[in-house]
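1. quick check, what structure comes out for this input:
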Amino acid sequence: MSQQPQRQPASDPQGTHLTEGLGRWATIGVVAGTMMALLLAALDQTIVGTAMPRIVAELNGLSYYSWVITAYLVASTIMVPIAGKLGDLFGRKPFLLAGMVGFVATSALCGQSHNMLELVVFRSIQGLFGGTLFATVFAVIGDLFPPARRARLQGLFGAVFGLSSILGPTAGGYITDNWGWRWVFYVNLPVGLIAVLLVVATMPYVRSRASLRDIDWLGAAVLSAGLVPLMIALSITRDHAWTSPEVLALLAFAGAMLVSFFFVERRSENPIVPFALFKNSTFSVSMIVGFISGFGMFGTIIFVPLVYQGVLGVTATNSGQLLTPMMLGLIVASTIVGQAMVRIRYYRFLGTAGIAVMLVGMWLLSQVTVSTSRFEVVRDIVIVGAGLGSTFPLYLTAVQSALPRQFLGVASSQVQFWRQIGGTLGTAILGAVLSQRLSVKISEQLGALHLPSQALRFVPSGGNPQSIFDPTAIAARRAQAATLGPQGAAIFDNVLHAIRAGLAATLHEVFLYGAAILVLALIASVFLNDVPLRGPVQQQPGEEGAPIAAA
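-> From the prediction side, this is the model:
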C-alpha cells in the first residue's frame, strides 16, 4: 500500500524525515537494508585482507600485493565527497542502490580474477562503489530520522562498523581455508541481494529537479587529479623515502591540483565541497576531530599487532583477531554515546571525554615493554577503542544537525573523507617514524649487551619490522644458533630479547607522537557548538524535495 506524498517546506532547514508516514515494518526494513549496506562495505575491507597471502600465492603476483589495497583505498577516498554531493542533488536511494549493486557485481568480478592485474583493476572499480556506500549510508540516517533518534541510530551504525572488524578476519580465515579465497568475494552476493531488495521495497525516494548540468564535472575531475597522486604518495612511503623523487613529485602535483580545486569550487554553482561550510564552527571542529582521530585510529590499528607479535612474542595466525578488544570497546562506547548525547545539553564534552580516554590509551600503549602482560595490552586497546567509538556518532550527528538539509550528504561524506585522509596520513607518518627509528633503537639495545662478534650473524638486516619478526625467519636464525651448542642458543635469546626491546622503544615514540597529535583534537573538541537536536517539523504541500514512500 502506497503512502501519501510528503513535502518539504523551504523554511525548515531540517525538513520532514522519510520515515514519517511509513509503517513500523517498513521503517525496520529501511534501517535493516541500510545497515546491511554498511556491513557489506565495512566487512569487505577486513575479510579480504585475511585472504591476501593465499591470493598472492595462487595468482603469482607478489609485486602487485600492495596495489590491491592501494587501488581500493584511492578509489573509495575519491568517491566519498563526490557521492555525498550527488546524493544531495538527486536523492539518496538511487546512489545507495547503485553502490550496492555495483559493489556486489565487482565482488563477483574479483572472485573471477585470473591474475593480479585483473584483481587490482576490479578492486579499484569496487572502491568507487564502496566509497559511494560509505558516503550514502550515514546520510541516509539523516534523511530517515530526526536528530534525537538519529543520534541513537548513528551509534548503532558505528557499532556495526566495529563489529565488521571483529567478524571479518575470522570469517575471512575460515572461508579461505574451507571454501577458497574466491569465496571471500562471492560471500558479498547474498548479503548484497538481501540489502538491495529491502531498500527497493521499503526506502522512500525524493523528488528532485536537479539535472546533469548541475553536476560539478570540473570540480570532480580536479579533485580526482589531486587525490589520486596524494593517496598514492602516502601509500608508497612504506617502501619509498619521503624525500624520494617519486614521493616528492606526486605530492607536488597533488598540492597544485588541490589548490586549483579550491578556486574551481569557489566559482561553481553546485560545488562538491562548499568551502563556506568551514565557517560553521560545528562543521570545522568536526572535520578537525575526524581527521586527527583517524590519524590516531589507524596509527593504533596498524601497530597493535606489532606490540603483540614483536614486543610480547605472541604467535598469532591471524593478527586481525588481536584487534577484537579494541573493536569491542568501540562498539560499546559508540552505542552508549549515541543514546546519551540526546539527553545532555552540553554534549560536546562527551566528545572531549572520549578523546581524552583515547589519549590515555595511547599513552598506556607507549609504556609497553617486553615484560608487559597481555592483559595490560588488552586493557590499553579497549581504552583506545572506547575513546574512538565515542567520536563516531557524536560529531556526525552534530554536523547533520548544524547544517541545512540540502548539505546533509556533503556534511556526512566530509566526516568520512577527513577521517580517511587522516588515517592514511597517520599510517604514512608513523610508519616512517617506525622505519627510521627501529634500526637505531635495536643497535642501542644490542650495544648495551656487549655481545661477542659471532652474535652479529643472528641480527637481521634492514629496518622492516615485518621481516625482522617474521616467525619463519626467527625460527631459521634460532636453528642456526643451535648449531653452536647451548652457548649459541643463549646468545640468540639475548639478541632476540634486545631486538624486541628495541621495537618496544621505537613503538614508545610512535604512540607518543600519536598521543601528541590527539591533544590537538582534544583542544578543538571544546569549541564544538552544542547544536540543539531538533525534532521533526510538519511540512507544507507543494515543495520540491518531497520524499515519497515506496509502494
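
2. could you use CA atoms for every contact and neighbour count after this?
-> Noted.

3. tell me what the host helix or strand of Gln339 is packed against?
-> Using DSSP states H and E, Gln339 maps to helix 324-340. When contacts are defined as 3 or more CA pairs under 8 Å, 6 or more residues apart in numbering; DSSP states H and E, helix 324-340 sits against helix 147-178, helix 374-402.

4. and this one, so I can compare the two:
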Amino acid sequence: MHDGQPRDFRASLLAMCGISLVMLLSSLEQTIVGNALPSIVNDLKDFDLYAWVATSYLLASMVAIPITGRLGDYYGRKPFVLASTLIFTLGSVWCGLAREMLELVFARGLQGIGGGMVIGSAFACIPELFPDTHRRLRWQIILSVVSSVANAAGPALGGYVSSHYGWRYVFWLNIPLGFIALLFAWRFLPYFPPRARGKPRVDWPGAVMVAAALISLQLLVEWLPERHLQLICGLAGILAISAVGLCWWEPRARDPLLPGALFAHHALRKLYYLALLIGGVMFSFFIYLPLLFQGGYGFAASDAGVLITPLALCMTLGAIVNGRLVTRIPNPSLLPFLGVSLLLLASLGFAFIGTRAGFSSLLALTFTAGCGLGFTLINLTLFTQSLTQPQHMGIATAMQKSLRLVGALIATAVMGTLVKSLYQFNVTRIFTRAGQVQHIMLYNDPQMLIRSGQPIDALHQTLLPLARQALLHAMSMSLAFVALLAVIALILIAKLPSIPLSQKTSDK
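-> Predicted coordinates:
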C-alpha cells in the first residue's frame, strides 16, 4: 500500500473495520446516555443541567466536525481518526469520575470534541478509500448501518448498565472499546497523503462566532422563563452580534466555515433545513423519552431501555430496507417523505396517548419513530452528496451532519425549557386542586420522580401519582412541539424535487 490505497477486498474491509469501530463509539454514546440521564440526575442532582449533559456534547461536536474536516485536507485523515478516538476515550474517563453535574457537562464537552472529530474524519475517509461512486454508496450504507446498530444497542445497554452497575459504567464501558478502536485504526487504516498544500487555513473566527451564537441561543431559551431582563438582553445581544458577524465574515473568509457555494442550490438549502428539523426530532426523542418513561409512567431504567430500544433498532432496519430501495425507485424522495410521516405519527401519538398508556402502546410508538428515522437520515446524506460537486463533497457531508447537531442543540434546549416550566405549572395546578398546596415545593423539581433505590413512605405514595400526572401533561405539550417540527419537515420534503440517485449510484 505504498500510495495508501487499499489494493484488495481484504485491505478495504480491514480499513473500514477500523473506521467502523471508531464510529461505533461515537454513535453508541449518542443513545446510551439518554436512558441513563434520570439515574445521573438522581445521583448528582441539579435538574437544571439535565439538557446540558446532552447539548454540551452536541455543541462541541458541531464545532469540531467542519474544523477537523478542513484540517484533514492538509494533514491527512488518519491522524485525526486516531486523535479523535483518544480524546473521546479520555473524555469518557472524566465523565465516569465526575462528582457534580457541572463537571459532567464539561467532561461531555470533551467527549463531544472527540465525537465531532470522529464524524468529520470517518466519513471523509470513505471517498478516499473508494473513489468509485458505486462502491462508495455500498460502504456508506454499511457505515450508516453500523452507526444505527450502535444506536440500537445504546438505550437498552444504558438502562441495563445504569440499573445493575450504576451510571458511571455507562462511560467506563467506552474505555476498553476506545483502546480497541484506537489499535485497530492505527494498524489497518491507511494514511492517504493530503490533497491540500501550503499553510492550513481554518476559519477560526467563524468557529468562534458559531459557538458564541449557539451557546447564547441555548442559554437564552433556557433562561427566558426566569425573566432576568439584563441577562436576557445580554444574551440576545451576543446572539445578534454573532449572527451579524457571521453574515459579514463568511463571504469574505478565504476558507469559510459555512461556504456560500453550499447554499446556492435550492434543493441543497432544503436538505440543510431538513437536517436541522430531523436532528431536533431525533435527539428530542432520545433525550426526553427516557424521562417520560421513567418519570411519567414510572418504569424502571431497564424497562425504559427496552421501550426505547426499537427507536434505534428500527433505524437499522429502516436504513437496510432503504438502501435496497433508494436506487431502484423513480423518485427517491418518496422514502424520506414516508419516514417523516412516520415521525409525525409517532410524535402525535406520544403527545396525545394520555396517562393510561400501556407498555405495548409505547413500544409501538417507538417502533414507528425508529422506522421513520431509518427512512430519513441516510437519505438526507445521500441526497446532499448527489447534489454536491466533487470538490465540495467532504464539507457538504460535514455540513449535513453539523446542522443535524445544531437542530438537536436548539430543540433539546427548547424541550428542556418547556418541560421544566410546564411541569412546575401543572404541579401547582394539580396539587392545589388535590388540597396538597403545602407539598408543592417538595415536588417542584422533576428529579423527585426518578429517585431510585429509596423507600416510598405513605405521603409519597399519595403525592407521587399527582406529580407523575403533572409530568405527563408537561411532556404531552412539549412533544407537540416535536410534532410541529415534523410537520414543517414534511412540508419541505413535499417540495423537494426528484433526485435521480439511480443515474449516479446504482449498482451494476
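
5. and the helices and strands packed on helix 324-340 of the first structure, which is most packed in?
-> Stretch with highest mean neighbour count among these: helix 374-402 (a mean of 25; mean count of other CA atoms under 10 Å).

6. ok, average deviation of that helix from the second structure?
-> For helix 374-402 of the first structure, the mean distance to aligned residues of the second structure following superposition is 1.1 Å (mean CA distance after the TM-score superposition for the first structure).

7. and that helix, what does it pack against?
-> helix 147-178, helix 281-306, helix 324-340, helix 348-366, helix 408-447.

8. where in the second structure does it fall?
-> The alignment of helix 374-402 of the first structure onto the second structure (TM-score structural alignment) spans residues 359-387.

9. now do that stretch: distance to the chain's middle.
-> Between the centre of stretch 359-387 of the second structure and the centre of its chain there are 13 Å (CA atoms, centre = their mean, to the nearest Å).

10. now stretch 237-256 of the first structure
-> Stretch 237-256 of the first structure sits 23 Å away from the centroid of its parent chain (CA atoms, centre = their mean).

11. measure it end to end?
-> End-to-end distance for stretch 237-256 of the first structure, by CA to CA, to the nearest Å: 20 Å.

12. can you redo the helices and strands packed on helix 324-340 of the first structure as CSV with distance to Gly131 of the first structure?
-> Shown next, in CSV, are these (distance: least, CA to CA, whole Å):
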stretch, distance to Gly131 of the first structure
helix 147-178, 14
helix 374-402, 17
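
13. so which of these comes closest to Val120 of the first structure?
-> Of all those, helix 147-178 sits nearest to Val120 of the first structure, with 18.9 Å by CA to CA.

14. how far apart are the closest one and its match in the second structure?
-> Helix 147-178 of the first structure sits 4.4 Å off on average (mean CA distance after the TM-score superposition for the first structure).

15. list the contacts of Ala473 of the first structure.
-> With contact set as CA atoms under 8 Å, 6 or more residues apart in numbering, Ala473 of the first structure has these partners: Ser467.

16. whoops, I mixed them up, Met393 of the second structure
-> Gln385.

17. against Leu137 of the second structure, how distant is it?
-> According to CA to CA, Met393 of the second structure stands 13 Å off from Leu137 of the second structure.

18. which bit of the second structure covers the helix holding Gln339 of the first structure?
-> The aligned range for helix 324-340 of the first structure is 309-325, by TM-score structural alignment.
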